[in-house]
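Peer 1: Provided below are the primary sequence and the corresponding predicted coordinates.
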Amino acid sequence: MYEFNSKISVLDLAPILSGSTPKDSFRRTLELAQHAEKLGYHRYWLAEHHNMPGIGSSATSILIGHIASGTKKIRVGSGGIMLPNHAPLVIAEQFGTLESLYPGRIDLGLGRASGSDMRTTRALRRTLGSNGDDFPDLLRELRSYFHPEDEPIEPGVRAIPGEGMDIPIWLLGSSGFSAQLAGRLGLPFSFASHFAPDYLLQALDLYRSAFTPSRMLDKPYVMIGLNVIAADSAEEASWLATTDEQQVLNLIRGRTSEYNPPVENMDALWNEQEKTRIRKQMDFGIIGDRTTILKKLPVLFEETKADEFIVTSHIYDHQARLRSYEILANAVNELRQ
C-alpha cells in the first residue's frame, strides 16, 4: 500500500502586484499565513531578495516577526537569509530576538547567494567584504554565537538574545556545495528545485551520503521547493500560471517588474527558445486541478523521498492564491488516508 507522509509548507516572497503597494503585499502575506495555518501547513518561510520591484520580503527578519505575531502555531522562518549579506552576529541577535518572542516556532534557513544583482550586492556588502566563498566560515561563526561552548570564534562577543538557543538552522541550495556542507554538519537541507530542478537528485544523493548525525538531527532531513498552481479546473490553473511565466520571462530578459495579471496568450510574449526554457523549469512543479495533484505529487515523492515539500504559488489574484493552497492541502490529506 502506497504511503504518503511528507509534510507540506509555504514559501512566500511577499509578491508585490502591479497597481498595489508593499503594504498591500504584507496584508495578503499575513492572510495567506493564517490561511495556511488553518489548513495544516507545517511552516511558513519568507525569502530574502533585494532591488526587485515584485518582491517585498527584503527585510526578511522583520517580516518573519510580523507573520509570527499574526499566527499561533505554524513555524515561521527564512527560506532564506542570504548570510554573506550580513554580519553573523546581527543574524544571531535578530533570530535570538524572534525565538524569544515566539519560542519554538522560528526557523533559520540560510543561503550563500546575494539574492540580487551585482550592484545591489556591492551596496549590501560595502562594509562586509564577503563574496559568498567564505560561507562555511560565516556559518561557523553564526553557530558559535548560539552555542559558544562548542567553539567560540570571537571570545568575549556574545549574541544577546541568541546565546544558548537551539534555533533550527537549515542550509538552502541549488547545487552540491550546500548539500555536502549540510550533510557534513548534520543540518536539514532544502533544495531550490522550484527554480533549479536539474541538479535535484544529485544534490539529494550528495547530502544523504555525506550526512553525519548532529545535535539537531540523527538522520537526513530533506525539503524540496515546489511550484504549485492549483485551481478548480486544469484550464484555469494554466491561465493563472501565466503570471509566473511572465515573471520568469522578465528575469530571463534581465528585467525586474511587479507581478502582472494572467494573459490569454503567452505566445504573443515569448519566443520558442524562451518558451522551452520556462516550460522545462516549470515542468517539475504542478499546474492543474485536484486530480493533477493526486497524480503528480506521489510521483515526486517516490522520486525524491522528500520529508517535506515547501510550496510557492505565484498567483496574481489573492483569492485564487488562497484557493490554490486549499486545493493542495485537501489533496495531500487524501493521499495520507
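Peer 2: Good, I have the coordinates. Numbers count the residues shown, from 1 in each chain.

Peer 1: C-alpha only now, for contacts and for neighbours.
Peer 2: Fine.

Peer 1: Next, the residue lying farthest from the centre of the chain: secondary structure please.
Peer 2: The centre of the chain is farthest from one residue, Gly156, which by C-alpha atoms, centre = their mean lies 34.1 Å away. Three-state call for Gly156 (DSSP: H, G, I helix; E, B strand; the rest coil): coil.

Peer 1: Show me the strands in this structure, by range?
Peer 2: 7-12, 43-46, 75-82, 106-111, 169-173, 189-191, 222-230, 286-288, 308-312 (DSSP state E).

Peer 1: Please identify the most buried of these.
Peer 2: Neighbour counts (mean count of other C-alpha atoms under 10 Å) averaged over each of the strands of the chain peak at strand 189-191, with a mean of 28.

Peer 1: I'd like to know which elements that one is packed against.
Peer 2: Secondary-structure packing of strand 189-191 (3 or more C-alpha pairs under 8 Å, 6 or more residues apart in numbering; DSSP states H and E): strand 169-173, helix 176-185, helix 200-210, strand 222-230.

Peer 1: mind checking how far the residue farthest from the centre of the chain is from Thr71?
Peer 2: Counting by C-alpha to C-alpha, to the nearest Å, the gap from Gly156 to Thr71 is 36 Å.

Peer 1: take a look at this one as well, against the first:
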Amino acid sequence: MIPLSILDLARIREGSNAKEALDNARDVAAHAERWGYNRIWLAEHHNMAGIASSATSLAIQHVAAGTSTIRVGAGGIMLPNHAPYVIAEQFGTLAQLYPGRIDLGLGRAPGTDQLTLRALRRSPQASDTFPQDVLELQAYFAEAEPGQRIQAIPAAGTNVPLWILGSSNFGAMLAAELGLPYGFASHFAPEMLLPALSIYRNRFKPSEQLPRPYAMVGVNIVVADTDEEAKRLFTTQQMSFTSIFRGARGLSQPPIDDIETYWTDMEKAQVQRMLARAIVGSPATVKAGMQALVEETGADELIIVSDVYEHGKRLRSFELIADLWFG
C-alpha cells in the first residue's frame, strides 16, 4: 500500500477557539504517528475566521514539538506572500530543531482575498516570479558557497525538501521542470487532476532532490462505522464549502441530519463539483474508493483531509483509514 498522510486544516469550531484548533492538530499528529501516517501538513490561509494556521511555520513548530517521527510541513506556504529569504530562515530553523522531519510545500495562490493581500504588503503581481522565487529559496537551503555574502542562517545546508503544490497545469509543469515532487489539490479542485498528473510525469526532469516523478494526491475522506453516519459527519465540510459560495467563510459547524435543507440547488451543484473526489462511508466503502483512486491516478501517496466537527470522531476517522489501509 502506498503511504498515507494528513492535511490538517486547523479548523476552528463553533464554540471553540484557535488554541484548541492548534492543540487538536498536534493531537492528530501524535495519534497519526502511531497509526503509521507518513506526514502531516498545515496550510497557509489568511483572514479566514475558521482556520488557525495563518502563521504556518509557528503552527508546524507546535505540531512537531508534540511528535517524534512523523514528518511535519507546509501544505503549503503561499510563496508570493513572502520574501523567499524569510521562508528559508523560518524553515531552516525548523529543520535544525527537527532534523529530517520538515517538508516545505509551495503554492502560488495568495491563500486569501485581494484586500488581505495588500495588508500582507505584497503585490498581486508577486505570483509572476514564483518559479524564480522557488529557485532562490532552494539555493538558500543548499550548502553555502565560499564567499557567499547573503546566507539564510540557519538554513544553509539543511536541504529542506521542496514540493510544488497546485490545482492546475502550471504547477505540474513547474514541478516537472525543476524535478520536484508534486502535490495536487484534488480535495477542492478535482477537475484537472488527471491532466495535471499526466503533464507532470511526461515532462519530469530528474534532479538532485528527486530521480523520478513523485505525485501526492489530496483527497477528502470521512469514515465512520456506517455509510449513513459518515455521510452525516461529511455535512460539516459540505456546509463549509457552501459558505465559500455565499461569501461568508465562518467557523466549522456541527453536522446536520439533512444537508438538502441547508443549500440551494445551485450551491449543491457547485459544492459537489469541488468535492467530486471525496470518499465517504463505512470502512469497506472507503477502502474500495481509495483503491480505485490510486489505480486511476497512479498516486505515489495520498494526503487526506478528514474535516469532521468533533475532535474524537475526526480521530476515529483517521484511525479507521489507517486500519483499513495498513491492515
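Peer 2: The structure has been received and is ready for your questions. The model shown is predicted, which means the values in this text are computed figures rather than measured ones.

Peer 1: TM-score for this pair?
Peer 2: TM-score for the superposed chains, counting by TM-score structural alignment, normalised by the length of structure 2: 0.97, backed by 327 aligned residues with a C-alpha RMSD of 1.5 Å.

Peer 1: Could you dump the helices and strands packed on strand 189-191 of structure 1 into CSV and include distance to Asp133 of structure 1?
Peer 2: Shown next, in CSV, are these (distance: least, C-alpha to C-alpha, whole Å):
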stretch, distance to Asp133 of structure 1
strand 169-173, 14
helix 176-185, 11
helix 200-210, 19
strand 222-230, 24
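
Peer 1: any idea what Lys205 of structure 2 aligns with in structure 1?
Peer 2: Counting by TM-score structural alignment, Lys205 of structure 2 lines up with Thr212 in structure 1.

Peer 1: Leu181 is in contact with that match, correct?
Peer 2: No: the criterion here is C-alpha atoms under 8 Å, and Thr212 of structure 1 misses it with Leu181 at 10.3 Å.

Peer 1: give the contact list for the equivalent of Asp103 of structure 2 over in structure 1.
Peer 2: With TM-score structural alignment as the criterion, the equivalent of Asp103 of structure 2 in structure 1 is Asp107. With contacts defined as C-alpha atoms under 8 Å, 6 or more residues apart in numbering, the neighbours of Asp107 of structure 1 are Arg75, Val76, Gly77, Ser78, Ile167, Pro168, Ile169, Trp170.

Peer 1: OK, contacts around the equivalent of the second one over in structure 2?
Peer 2: Matched to structure 2 by TM-score structural alignment, Val76 of structure 1 sits across from Val72. Residues counted as contacts of Val72 of structure 2 (C-alpha under 8 Å, 6+ apart) are Arg39, Ile40, Trp41, Ile60, Val63, Ala64, Arg101, Ile102, Asp103.

Peer 1: Which of the residues you listed sits closest to Leu120 of structure 2?
Peer 2: Ile60 (20.3 Å; C-alpha to C-alpha).

Peer 1: Show me what the closest one aligns to in structure 1.
Peer 2: Match for Ile60 of structure 2 (TM-score structural alignment): Ile64.

Peer 1: That match touches Arg75, doesn't it?
Peer 2: No: using C-alpha under 8 Å, Ile64 of structure 1 makes no contact with Arg75, being 10.0 Å away.

Peer 1: aligned partner of Asn38 of structure 2 in structure 1?
Peer 2: Matched to structure 1 by TM-score structural alignment, Asn38 of structure 2 sits across from His42.

Peer 1: which one is its match nearest to, not counting chain neighbours?
Peer 2: Spatial nearest neighbour of His42 of structure 1, chain neighbours left out: Ser9 (5.1 Å); criterion: C-alpha to C-alpha, 6 or more residues apart in numbering.

Peer 1: Report the separation between the one you found and Thr256 of structure 1.
Peer 2: 27 Å.

Peer 1: cool, and Pro88 of structure 1?
Peer 2: Separation of Pro88 of structure 1 from Thr256 of structure 1 (C-alpha to C-alpha): 29 Å.

Peer 1: neighbour count winner among those two?
Peer 2: Pro88 (21 against 17; other C-alpha atoms under 10 Å).

Peer 1: corresponding residue for the more buried one in structure 2?
Peer 2: The alignment partner of Pro88 of structure 1 in structure 2, by TM-score structural alignment, is Pro84.

Peer 1: Quickly note the distance from the closest residue to its match other than its chain neighbours to Ala83 of structure 2.
Peer 2: Nearest non-adjacent residue to Pro84 of structure 2, counting by C-alpha to C-alpha, 6+ apart: Leu137, 5.2 Å away. Leu137 of structure 2 sits 9 Å away from Ala83 of structure 2, going by C-alpha to C-alpha.
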